[in-house]
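# Mind looking at a prediction? Sequence and model below.
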Amino acid sequence: MKINTFILSLTLLIAQTYSFPLDWFQKRSTVSSSQVNSAALSNTWAYFWNNGVNGWNNNDQICENTTYSIPVVWNVAVASKVIANSGNPQNIQSVVDFLLNYRNPQGFFSASQDKDDDVYLDDNSQVLWVFISAYQVLGNEEYLSIAQTLINNIMGQWNPTIGGVNQHLDGDYVSSIATLEAALSAVKFYSISADPNLLSFANNAINWIYGNLQDPSDQLIYDGITPSSGVVNKGKLSYTVGVLISTLAHLNQITGEASYIDQAVNIGNAATNQNGALYNRGYWNNALEYVEFLFAGFADLLTLGAATTETQQAAFAAYNQEIYREGNYYYNYYQVGTSGTFVDSAFTSSIDLYNKFIAAYPGSGAYSPDASNFCDGIIGGTPSTSLLIQAAGAELFYQLSRVN
């Protein structure tokens, strides 16, 4: 088959599969993903970095007279990852210094600055990714040492009863996200240590997920399992799928094994099935704070993975088009104007954003403004956002910029 014929056939197939007109492909926005990321990154720093305490503020500095509030470590890690992606050495140094306020004596990062045993393993993987990036940019050996302790701690939380990684330190719940983020942490750390035990751990974690928390009916991943009762939480979120795809992409890049791409395509097809659990109104239905991981998964697959068969290449092309289409949706309906400021819902924030959404999707639901989404709690006033949502918006468009 000639390449131009193959591309035309593939384009027609994608258009039919995703139910949007063929000429959509030629109507690319004049605003690039990198421009959106740049604006969202700038706003993340301007709105939430507090120079007075040299740290992240949980409260949005869009509003006047904003008080300072210490965020939880998950929000700090997500925001700090956005800064790490920017490559700005000074800002990376600042966010890493702030993160150390959460490190407890065992080398874990606590949920708060109490530095206690309130430790979540998925939080800690997020923190580890920041330290890996910081070491790669700044070359600080202390960061490497902190990261080495942390990856050892994370892998040490493999549940002794049923396997998988505990959600909470020595807790009674094994979650898919903690397990898969631990696997991704292992392959990311492999890039600076080349320890084969890291690859073994990652493979064990993935195989455990397949054997214990994958729904055979649609290939998506359940939330987790309680070892003491054996009860499975059958909720399905996009971040588990995204992190799994990322891990498989890294493993393919490291080992050259094509089977990892086959696995990624299998889960990728499940994640882009518009009749599946992750869709509503024809788009991914998870909150911005979760769906950014799915964008990251596909960005990793498309930039790190090697598609060597016609089936794999066709899947990669379909994923490329779908994440662009999804990104356009989040650009239009999760952003206040074109300011690079993101909110968690068109239904609870700016009335202008809601009107824009309801015009495109009539009958979707009533406007239910939340006072917490406006400065000073004044509904209809200046829309505000949160550290986590704003950072997630920046991260989503960073990932999209890697591909498009």
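Right, received. Where do you want to start?

# From here on, just use CA atoms for contacts and neighbour counts.
OK.

# how about the nearest residue to residue 388, chain neighbours excluded?
Counting by CA to CA, 6 or more residues apart in numbering, the nearest residue to residue 388 once its immediate chain neighbours are dropped is residue 75, at 5.1 Å.

# And the one you found, how close does it get to residue 138?
Relative to residue 138, residue 75 is positioned 23 Å away (CA to CA, to the nearest Å).

# Can you tell me the centre-most residue of this structure?
With distances taken as CA atoms, centre = their mean, residue 293 lies nearest the centre of the chain, 2.2 Å away.

# tell me which strands and helices the host helix or strand of residue 241 is in contact with?
Under the criterion DSSP states H and E, the helix or strand holding residue 241 is helix 238-255. Counting contacts by 3 or more CA pairs under 8 Å, 6 or more residues apart in numbering; DSSP states H and E, helix 238-255 is packed against helix 176-193, helix 196-212, helix 259-271, helix 288-304.

# ok, back up a step: residue 75 and residue 138 - which one has more neighbours?
Neighbours were tallied for residue 75 and for residue 138 using other CA atoms under 10 Å; the higher tally belongs to residue 75 (22 against 16).

# if we can go back for a sec, buried residues in the helix holding residue 241?
Neighbour-count burial for helix 238-255, with 16 or more other CA atoms under 10 Å as criterion, is recorded at 238-254.

# What lies in contact with that helix?
176-177, 180-181, 183-184, 187-188, 199, 202, 206, 220-221, 223, 257-261, 263-264, 267-268, 271, 278, 286, 290-298, 300-301, 304-306 (CA atoms under 8 Å, 6 or more residues apart in numbering).

# Tell me the buried residues within the residues you listed.
Applying 16+ other CA under 10 Å to those flags 176-177, 180-181, 183-184, 187-188, 199, 202, 206, 220-221, 223, 258, 260-261, 264, 267-268, 271, 278, 286, 290-298, 300-301, 304-306 as buried.

# next, the one to line up against it:
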Amino acid sequence: MVLQNPNLEGYEIVRNFWQVYYNSHKGTFVAPKKCSGCYNNDRFVVWAVAVASQAVVDGARIYKELRPLVPAAIEIFQKYKNPHLKGFSAAENNGNDKDIYYDDDAQVCSAMLTAFEVTGDKKYLDQGRELVRFLMGGWNDDPNAKTKGGMRWHVSKTLLNSCTTAEVAKCCLQIASFIPNEAKIYIDFAAKCIDWQIKVLQDPEDKLIKDGVGLDSTDVDDVKWSYNTGTTLSAASLLYHHTKDSKWKAIADDLAKAAINRGVFFYDRDYPDELRYWRDPSYFVQLLLEGLADYLLFVGDEAPDGLPQKIHTEVRRHLIMFYEYMKDPKDGLYLQSFEPHNTYKETYEHKYKREFDSKKGWGLKGEDKGDDGEPQKCLMGGGAAARVFFQGARIVPEI
């Protein structure tokens, strides 16, 4: 197998997962067999639906053959909506469930706004605008909070998350381009989010973004997932695009450099430098890739010398590795892992041992393993894999 066209690979993945998971009679994604991301035997949490639906819309931007799928993909979200709060629950419900996560809903919102951008159908803009307004209500303005500011993770929890804060900022900046008379409101809110993110959660040493902090605490969770840096990079790059304030460019430059620094947290540093890779799952890496693509789009011409080429080189090698290690040639779908030893046994035996000198033993991550211990794919894996290639193709259109 040789990867040549990342966009085409993304297209094939969307076609494949749509055929496997979309049930036209039920108007939603249904798992043939319980798998990762199912909250019961066959239905998927809204996060998985958001990633898959975003992949459909990403693909429809490039391939008109996918445009007929967009209405069905976006309509699925209505099964998860709480019309009283205007947010979307983690599970399908009767309209009263309050298990609502702001980061999940930010990904729902991004899919809606991208659907408007791709199709021009104003109903998606209206849906996205309502959801943006709901998301902005998640800002922590509790006067008694030990940690001031930041976006809540969940409507009823006290955790302030970096992914929520950056993803909501990104939605605000997306919609600012579509509603000029409201743009300042959204841009100012996004700026408030990223100011908080950098002040409270950025590591001053490696420039990565830490995971979160409780509003009733000042103890920051030091885990630095790749998507936290990626979503913050997207938002900072968009802020520079909207404002031309050099402050946002400096922040974006630092984040872009950190994202491809093989010595940072989310690279597997058990290997020599030339073999290190992003070790997070694909559903995190897709947002890191989007951040790098947004950086090159909105800052690229003014980026530090040599940085765009370094980003291109790093993205290219990751796309190739993901394609060669995680694709199942039988059905064209992907595991969620980005770690080459956590793959199909035959791939491990015939490829990993040779290329990585048997550094690590074979295994499958729990989310990529069925009850029988065999590799198992899921909707999230399909959506995330398609987005890996669609977002990667914005940087590396051809291999």
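Noted; the coordinates are in hand. Since this is a predicted model, take the numbers as computed values, not measurements.

# picking up where we left off before, after superposing, tell me the mean distance of the helix holding residue 241 of the first structure to the second structure.
After superposition onto the second structure, helix 238-255 of the first structure sits on average 1.4 Å from its aligned residues (mean CA distance after the TM-score superposition for the first structure).

# Which residue numbers in the second structure does that helix align to?
Alignment note (TM-score structural alignment): helix 238-255 of the first structure is matched to residues 226-243 of the second structure.

# Return the distance of that stretch from the chain's centre.
The chain centroid and the centroid of stretch 226-243 of the second structure are separated by 13 Å, computed with CA atoms, centre = their mean, to the nearest Å.

# ditto for stretch 155-166 of the first structure
So, by CA atoms, centre = their mean, the centroid of stretch 155-166 of the first structure is 23 Å from its chain's centroid.

# Just the buried residues of it, please?
Neighbour-count burial for stretch 155-166 of the first structure, counted by 16+ other CA under 10 Å, picks out 155, 157, 158, 159, 163, 164, 165, 166.

# What of stretch 210-222 of the first structure?
212, 213, 214, 219, 220, 221, 222.

# residues touching residue 55 of the second structure, list them.
Taking CA under 8 Å, 6+ apart as the contact definition, residue 55 of the second structure lies against 14, 383, 384, 386, 387, 390.

# hmm, try it at 10 Å
With CA atoms under 10 Å, 6 or more residues apart in numbering as the criterion, the residues that contact residue 55 of the second structure are 10-11, 13-14, 49, 61, 70, 73, 111, 382-391.

# how close does the residue mapped onto it from the first structure sit to residue 223 of the first structure?
Residue 55 of the second structure is assigned residue 82 in the first structure as its aligned equivalent, the criterion being TM-score structural alignment. With the distance defined as CA to CA, residue 82 of the first structure ends up 25 Å from residue 223 of the first structure.

# between the biggest helix by length in the first structure and helix 288-304, how many degrees?
Ranked by number of residues, the top helix in the first structure under DSSP state H is helix 310-333. Orientation check (axes from the mean of the first three to the mean of the last three CA atoms, to 10 degrees): helix 310-333 of the first structure against helix 288-304 gives 140 degrees.

# The second structure: which residue goes with residue 298 of the first structure?
Under the pairing rule here (TM-score structural alignment), the equivalent of residue 298 of the first structure within the second structure is residue 292.

# about what we covered before: now the match of residue 55 of the second structure: which helix or strand?
helix 73-86.

# after superposition, how close is that helix to the second structure?
Average distance between helix 73-86 of the first structure and its aligned residues in the second structure, after superposition and using mean CA distance after the TM-score superposition for the first structure, equals 0.6 Å.

# Tell me which other helices or strands the very next helix or strand once past that helix touches.
If you walk from helix 73-86 of the first structure toward the C-terminus, the next helix or strand you reach (DSSP H and E) is helix 89-99. Using 3 or more CA pairs under 10 Å, 6 or more residues apart in numbering; DSSP states H and E as the contact test, the elements touching helix 89-99 of the first structure are strand 49-50, strand 55-56, helix 73-86, helix 121-138.

# hmm, 6 Å instead?
Under the contact criterion of 3 or more CA pairs under 6 Å, 6 or more residues apart in numbering; DSSP states H and E, the helices and strands touching helix 89-99 of the first structure comprise an empty set.

# give me the number of residues near the residue mapped onto residue 45 of the first structure from the second structure?
In the superposition onto the second structure, residue 45 of the first structure corresponds to residue 18 when matched by TM-score structural alignment. By the measure other CA under 10 Å, the count of residues near residue 18 of the second structure is 20.

# same check, this time on the one 4 residues further on
By other CA under 10 Å, 18 other residues sit near residue 22 of the second structure.

# so what's the closest residue to it other than its chain neighbours up against?
In space, and not counting its chain neighbours, residue 22 of the second structure is closest to residue 29: 4.3 Å by CA to CA, 6+ apart. Applying CA atoms under 6 Å, 6 or more residues apart in numbering, one finds that residue 29 of the second structure lies in contact with 21, 22, 23.

# Identify the residue nearest the aligned residue in the first structure for residue 210 of the second structure in space, chain neighbours excluded?
Pairing criterion TM-score structural alignment: the partner of residue 210 of the second structure within the first structure is identified as residue 222. Using CA to CA, 6+ apart and skipping the chain neighbours, the partner closest in space to residue 222 of the first structure is residue 234 (4.7 Å).
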